[in-house]
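# Have a look at this fold, sequence not included:
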């Protein structure tokens, strides 16, 4: 049996494995590193709110989702997709959503269970995008499957795969670090313990108390 959380984790792993989105975020095409990461988070949240497990079939078809993905990438990251990868991502998401209602979570588990599943999805759809983020006249703005190493699909690092098992982790970027343990905060109205007064002699020096001898 598959649950809504399984589907949400599958969507998360699917988006992390999407070469075009990962390239756009890591390149900061959404207005910088943090802004790009935030936009990727917003995309995930929008998909999870649209497909919340309360209605089947969804009001949005696979083609609607694909169009929305393409528009989002163009408007938020200045990226024009040329590899139809948005259709592949949309199809994967819709199939996982259908599996949620059919009690079949195999596709979600396939993406989540191993790095190979995510990498296979990633390498199956190499990056073919055109960005207008920079208006240089050289060919650096064009990325296609026949270009140099920069055009190859980006394989998610192992950390990205492991993060797919946590919905509370960021879609891209470093995992959240636990907050350091701080000393207990004094409550309102609570008095602090006074420091013991130090006795001084007439010359202003604090006397040194001799240590007692240890008994043999």
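Sure thing, it's come through. All of these numbers come straight from a predicted model, not from anything done at the bench. Numbers count the residues shown, from 1 in each chain.
# Could you use CA atoms for every contact and neighbour count after this?
OK.
# Now do the buried residues in the helix or strand containing residue 63.
If you go by DSSP states H and E, residue 63 is part of helix 62-77. Going by neighbour count (16 or more other CA atoms under 10 Å), the buried part of helix 62-77 is 62, 65, 66, 68, 69, 70, 71, 72, 73, 74, 76, 77.
# Tell me which two in these are the farthest apart.
Pairwise distances across the buried residues of helix 62-77 (CA to CA) peak at 21.7 Å, for the pair 62 and 77.
# Nearest to residue 83 among the buried residues of helix 62-77?
Closest to residue 83 out of the buried residues of helix 62-77 is residue 70 (10.8 Å), distances taken as CA to CA.
# tell me the contacts of the closest one?
The contact partners of residue 70, by CA atoms under 8 Å, 6 or more residues apart in numbering, come to 80, 81, 86.
# try it again with 7 Å
For residue 70, the contact set (CA atoms under 7 Å, 6 or more residues apart in numbering) comprises 81, 86.
# and it, how far is that from residue 64?
Distance from residue 70 to residue 64, counting by CA to CA, to the nearest Å: 10 Å.
# Pasting the second one now:
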């Protein structure tokens, strides 16, 4: 088995940062790294995890943070396995394009930076997220559509519905009519953001 690309080890029982502000910024950094994973965004856009796909994405963030709360050693392989496992279990998607690797490596780097009080990378990711969400809400970014085996059945159901309605014109695209928008992380004026963790976590 190859060595992980990045790792971090602490001296205590876990890797929770002693300074609450540093820990809060790290959790925000994890959130931003996960939110900007294109494969996950596609899964959320298409609701492959069901109506609560956005909640499952937030739960994924908390699950990654939990790795640092329950161990004094975490490497990029641990994080990548957690990301891929949740994608498969909760969204029914098997990711094999190695795009989870840079996300995992980035999270390790964010931890090290936040431990040193360096939040520039977190701030950069958050600024990019805000810009992207502004464009998305303005309709400047299309909803990602990727054909998967799991979506074949849904497509067949939609086709049957179209036949029953006997419409003369092709149905309008629903890609821009999603009433729900990801609210994203909430950060107070001091830069603190609490990652909400939910039950039934993967171990």
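Okay, I see it. Given the structure is predicted, the values throughout are model-derived calculations rather than measurements.
# quick one: TM-score?
The TM-score (TM-score structural alignment, normalised by the length of structure 2) is 0.54; 136 aligned residues with a CA RMSD of 3.4 Å.
# Mean distance of the helix holding residue 63 of structure 1 to its aligned residues in structure 2, please.
Mean deviation of helix 62-77 of structure 1 relative to structure 2 after superposition (mean CA distance after the TM-score superposition for structure 1): 1.3 Å.
# matching residues in structure 2 for that helix?
Aligning helix 62-77 of structure 1 against structure 2 (TM-score structural alignment) gives residues 76-91.
# Stretch 97-109 of structure 1 now?
Using TM-score structural alignment, stretch 97-109 of structure 1 pairs with 111-123 in structure 2.
# Now do the buried residues in that stretch.
111, 113, 114, 115, 118, 119, 122, 123.
# Distance to residue 148 of structure 2 and secondary structure added to those residues, as CSV?
Formatted as CSV, the buried residues of stretch 111-123 of structure 2 follow (distance: CA to CA, whole Å; DSSP: H, G, I helix; E, B strand; the rest coil):
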residue, distance to residue 148 of structure 2, secondary structure
111, 34, helix
113, 37, helix
114, 37, helix
115, 40, helix
118, 40, coil
119, 37, coil
122, 32, helix
123, 34, helix
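# Among these, give me the pair with the biggest separation.
115 and 123 (14.8 Å).
# what comes into contact with stretch 77-90 of structure 1?
Stretch 77-90 of structure 1 has contacts (CA under 7 Å, 6+ apart) with 24, 29-30, 62, 65-66, 69-70, 73-74, 125, 127-133.
# Residue 122 of structure 1 touches residue 20, doesn't it?
No - with contacts counted by CA atoms under 7 Å, residue 122 of structure 1 stays clear of residue 20, the gap being 9.4 Å.
# neighbour count winner among these two?
Neighbours were counted for residue 122 of structure 1 and for residue 20 using other CA atoms under 10 Å; residue 20 has more, 27 against 23.
# residues in contact with the more buried one?
Contacts for residue 20 of structure 1 were tallied using CA under 7 Å, 6+ apart; they are residue 127.
# Give me the aligned partner of it over in structure 2.
So, by TM-score structural alignment, residue 20 of structure 1 is matched to residue 39.
# For residue 134 of structure 2, see how far away that match is.
The spacing between residue 39 of structure 2 and residue 134 of structure 2, counted by CA to CA, is 20 Å.
# what do you get for residue 36 of structure 2?
Distance of residue 36 of structure 2 to residue 134 of structure 2, given as CA to CA: 14 Å.
# okay, the two: which has more neighbours?
With neighbours defined as other CA under 10 Å, residue 36 of structure 2 and residue 134 compare such that residue 36 has more, 16 against 13.
# Against residue 41 of structure 2, how distant is the closest residue to the more buried one other than its chain neighbours?
Computed as CA to CA, 6 or more residues apart in numbering, the closest residue to residue 36 of structure 2 that is not its neighbour in sequence is residue 129, at 7.3 Å. Remark: distance between residue 129 of structure 2 and residue 41 of structure 2 (CA to CA) = 12 Å.
# tell me the secondary structure for the counterpart of residue 7 of structure 1 in structure 2?
Under the alignment by TM-score structural alignment, residue 7 of structure 1 pairs with residue 26 in structure 2. When classified by DSSP: H, G, I helix; E, B strand; the rest coil, residue 26 of structure 2 comes out as helix.
# Then residue 88 of structure 1?
Assigned by three-state DSSP, the conformation of residue 88 of structure 1 is helix.
# what about the closest residue to residue 129 of structure 1 other than its chain neighbours, neighbour count?
Leaving aside its chain neighbours, residue 129 of structure 1 sits nearest to residue 81 (4.6 Å; criterion: CA to CA, 6+ apart). Applying other CA under 10 Å, we find 21 residues neighbouring residue 81 of structure 1.
# That's all I had, so thanks and see you.
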